[in-house]
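**Q** A predicted structure for the sequence below; I have some questions about it.
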Amino acid sequence: METIIYEFSETFAQSMDAQDPLAGYRKEFLFPKVDGQEAIYFCGNSLGLQPKSAQAYIQKELDNWANLAVDGHFHGEDAWYHVRKKSKPALATIVGAHEHEVVAMNNLSSNLHFLMVSFYRPSPKKFKIITEAGAFPSDMYMLETQVKFHGFDPKEAIVEVSPRENEHILRTEDILQVIKKHEGELALVMMAGLQYYTGQVFDMQAITKAAHHAGAIAGFDLAHAAGNVPLRLHDWDVDFATWCSYKYLNSGPGNISGIFVHERYAEDRDLPRFAGWWGHDEGERFKMEKGFVPMYGADGWQLANSNVLALAAHQASLDIFEKAGINDLRKKSELLTGYLEFLIRQISGESGVLEIITPENPKERGCQLSLLIHKGGKDVFDEFYKHAVVGDWRHPNVIRLAPTPLYNSFLDVYRFARILEQSLNKFA
């Protein structure tokens, strides 16, 4: 990538936007307002913006429901019986998989539990799970209860990998060392792909390889990675993964999740799973007979029939992703985040008031920067909001900012920097 010499000026930001081949996608999203002013929205890591097309996509299915009712399952464009297939090409591209390895279904926490049924199969000797310290609460609760369900003590069975003293991010060699240390008792490595608090992208390929060498399974929660960083789950040999669609995939609050199951398990009928009729062989499904026969690939983990309205909103965003291209989005993301980093360092200088705890290497982070504010804290963050900046506050003193390449601009980043400067002058 061509080296960009950043400048702390509005003219520079405007020139970057003028050269941005993805700039036009901003117009495809609806921005919230704060006290009547359009927001500088840096919170796609919690909830992505609504595509303007989402309403029409949902309305189309409402019309099908109104005009066809139950016949909509088998008649009309995109008949509901096979509607899950429409999202597969985009999802496969986004997570780096074959289409038969992915399917949109359920929500993230449910999928974590269902996948654990298949992929956490502890024995008295090999029962431990390795995860990152400070994992997102859903992951912590899921692991705790799964371990208890199998009769183990979470304090003994769950091994958390922490950063070194006075560091904020995990070193890959430390993760691999912990895997090696526990290999005789290790059943599963289950981590985030991108850590929600620090914004660190983990080396999923190296972690998976180490897990397999230890005779364990490797799975990832990609809530903050899917649609944010390029993924190659199939090539990395990951066993399973799941993600949500309401963050960087811009598909609506609480909307549908998706799963990846490596094709090595595509025809494994002996693998334990909690079954539902939508995962049963669709050619035989309406015979309504006993005896579960899973569909080929990830589809065999489905339970209930597809949530059609949810998939419609999801597809509105996925169609935009297919046009923009995940690799081009990543290029812009690195530039946007790099510009934000440059401006923060310019403002903070030698004061020590701001500390970026996200990796400095662009390859080790997504579009999120997490800032420790050592003076002013929540007052500084609240001042942002008064100036229509929407970010995310995390206890005790971290602000997460996510300039998202589909809809954020370099001018957004510049304007935020000026507001940051004013807020720090006021409270820090």
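**A** Alright, I've got the coordinates.

**Q** Could you use CA atoms for every contact and neighbour count after this?
**A** Fine.

**Q** for residue 359, what are its contacts?
**A** Residues in contact with residue 359 (CA atoms under 8 Å, 6 or more residues apart in numbering) are 169, 199-200, 365.

**Q** In addition, the following structure is provided for comparison:
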Amino acid sequence: MNNMAERAKQLDRDDPLAFTRAEFRIPTKAEIASTCLADPAAAPADRDSGDGDGDADADAKDADSSCVYLCGNSLGLQPKRTATRINQYLSTWATQGVQGHFKPLEGSPLPTWLDVDSRAAELVAPIVGASPSEVAVMQTLTANLHLLMSAFYHPDIKGRHKILLESKAFPSDHFAVETQLRHHGLTPSSSMVLISSPSSPDNVLTTADITDLITAHASTTALILLPGIQYYTGQLLDIPAITAHAHQHSIPVIWDLAHAAGNVPLALHAWDVDAAVWCSYKYLNGGPGCIGGLFVHERHALVTREVTDDRPEEGYRHRLAGWWGNDKRTRFRMANRFHPVSGAAGFQLSNPSVLDITSLCASLEVFGEAGGVRALREKSLRLTGVLEELLEGMGLEDRKMFRVVTPADPGQRGAQLSIMLAEGLLEGVMRELEARAVIVDERKPDVIRVAPAPLYNTFGDCVKFVKAFSAALEAARRERSG
């Protein structure tokens, strides 16, 4: 472990992205342990949170006082500039009132509120591999999923009516599918097909597991919903291959990218993906419950005929509509005829939350300064590889008490390693990790998910986690024998 600790220090010194850690508020150990609301004026927001090129003594002191936060797959940390951007938004609201919708302000980095969603789309588009016109920043993940299903799911009871869904998908996806089926007068028992692995006890799927089931149900399947990265195992699915296979059978696919957006490189347009949804509070660091996003490929979002008073509302894919999806040129005429703007923006409903988008864009600025997701992915692969190596190097008694369920192939995973503990250990291990200011998340009954995010985590964080994890397992052994 000592050799790995020295190696981790060298990797952190050589890391070209080390500067991005200083862009984030890394909670201190004292803050993590506190049960009182902190005074934001007293928060050490301006301290250097990195282990980089600053004063060595200050860096060492900071590294010792900071918690080890490996939970970006659940909630990303707060960028320091978030508070600045939100205060700028609040100042605009306070001093301009309704004029903030249309009036640009000299010296402000913020767009007018009328254009705030367009600015967010420009920033998030390269993260998901799309053109800005194919992206809308709006609503939340499951709401967007329902909106896309209303546009892409058109069941024919005597023909295509089934929805294919991964059997261990996040519960919201199950709920969305089941309720969409019932909305159309169908039942999950007849119209929902669950994809399971015939060989993996953890339901780690091969591409063939998925494509074979698509082929078997092709003549009766109307839609497929799959996760880009499976939330429990951390497995990255082969999005382009699965999408192409579905299209061979004329089946659209919606991808849930909650754990993929901001985590792994995506090329949604080039992969010919039909549609996708994501949230922004995990790897995108928008804040808890922050606004979501959706992608609609340009071929599905065209408006081929202009809607006029004497022409019917046609020439575009049907969707549930709201006034913010109306073309900006006619939006404020208050006419009761829906005239969608071409592209994903035409799927919008109500005014987006300017507060939410301001928070999200603060983080998206950092992505741009880091060189985008591909640069971050290179570091992420190294981080997760070091974490895996450290886990494999733990003592035999420790190794008997856990196993990693995430695929060992780096190309089949994102930043997360899911660790399956021996039965009955979860509560004790989580308690011991928290006592050591190590933050990961749990999935009952027996899994902890550990996700080193390359924007703010270090190789040293991986070493600290494994030391704390070993101590937690030792405490669990004593508790068992005691």
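**A** Perfect, thanks for sending it. What you see is a predicted model, and the numbers here were worked out from it, not measured in a lab.

**Q** any chance of the contacts of residue 359 of structure 1 in a markdown table, with secondary structure too?
**A** Supplementary listing: the contacts of residue 359 of structure 1 in a markdown table, determined by DSSP: H, G, I helix; E, B strand; the rest coil:
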| residue | secondary structure |
| --- | --- |
| 169 | coil |
| 199 | coil |
| 200 | strand |
| 365 | strand |
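
**Q** Let me have those residues in JSON lines, adding distance to residue 57 of structure 1 and neighbour count as columns.
**A** Converted to JSON lines, the contacts of residue 359 of structure 1 look like this (distance: CA to CA, whole Å; neighbours: other CA atoms under 10 Å):
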{"residue": "169", "distance to residue 57 of structure 1": "41", "neighbour count": "19"}
{"residue": "199", "distance to residue 57 of structure 1": "32", "neighbour count": "26"}
{"residue": "200", "distance to residue 57 of structure 1": "34", "neighbour count": "29"}
{"residue": "365", "distance to residue 57 of structure 1": "33", "neighbour count": "23"}
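
**Q** could you pull out the strands for the stretch 201-350 of structure 2?
**A** 221-227, 253-256, 275-278, 293-296 (DSSP state E, counting those that start in this stretch).

**Q** Would you check the span in structure 1 matched by the first one?
**A** So that's strand 221-227 of structure 2. Aligned using TM-score structural alignment, strand 221-227 of structure 2 spans residues 186-192 in structure 1.

**Q** average gap between that stretch and structure 2?
**A** With mean CA distance after the TM-score superposition for structure 1, stretch 186-192 of structure 1 departs from structure 2 by a mean of 0.7 Å once superposed.

**Q** how far is that stretch from where the chain is centred?
**A** 18 Å (CA atoms, centre = their mean, to the nearest Å).

**Q** for the strands of the stretch 201-350 of structure 2, which one ends up most surrounded?
**A** Ranked by mean neighbour count, the strands of the stretch 201-350 of structure 2 are led by strand 293-296 with a mean of 29 (mean count of other CA atoms under 10 Å).

**Q** Just the residues contacting that one, thanks.
**A** Looking at what lies outside strand 293-296 of structure 2 - CA under 8 Å, 6+ apart - the contacts are 130, 134-141, 144, 274-280, 343-344.

**Q** what do you get if the cut-off is 7 Å, keeping everything else the same?
**A** Here strand 293-296 of structure 2 makes contact (CA atoms under 7 Å, 6 or more residues apart in numbering) with 134-138, 141, 144, 274-279, 344.

**Q** again, but for stretch 286-300 of structure 1
**A** With CA under 7 Å, 6+ apart, stretch 286-300 of structure 1 has contacts from 100-103, 260-261, 263, 265-267, 269, 279-281.

**Q** First residue to last residue on that stretch, what's the distance there?
**A** End-to-end distance of stretch 286-300 of structure 1: 16 Å, with CA to CA, to the nearest Å as the criterion.

**Q** Over to stretch 43-52 of structure 1?
**A** 18 Å.

**Q** and it, which stretch of structure 2?
**A** The aligned range for stretch 43-52 of structure 1 is 71-80, by TM-score structural alignment.

**Q** hang on, the earlier thing: same list (the strands of the stretch 201-350 of structure 2) but as a markdown table, adding distance to residue 266 of structure 2.
**A** A markdown table is the format used below for these (distance: least, CA to CA, whole Å):
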| stretch | distance to residue 266 of structure 2 |
| --- | --- |
| strand 221-227 | 13 |
| strand 253-256 | 11 |
| strand 275-278 | 11 |
| strand 293-296 | 12 |
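
**Q** what comes up buried for the longest helix seen in structure 2?
**A** In structure 2, with assignment by DSSP state H, the single longest helix is helix 459-481. Of all the residues in helix 459-481 of structure 2, those buried under the rule 16 or more other CA atoms under 10 Å are 459-474, 476-477.
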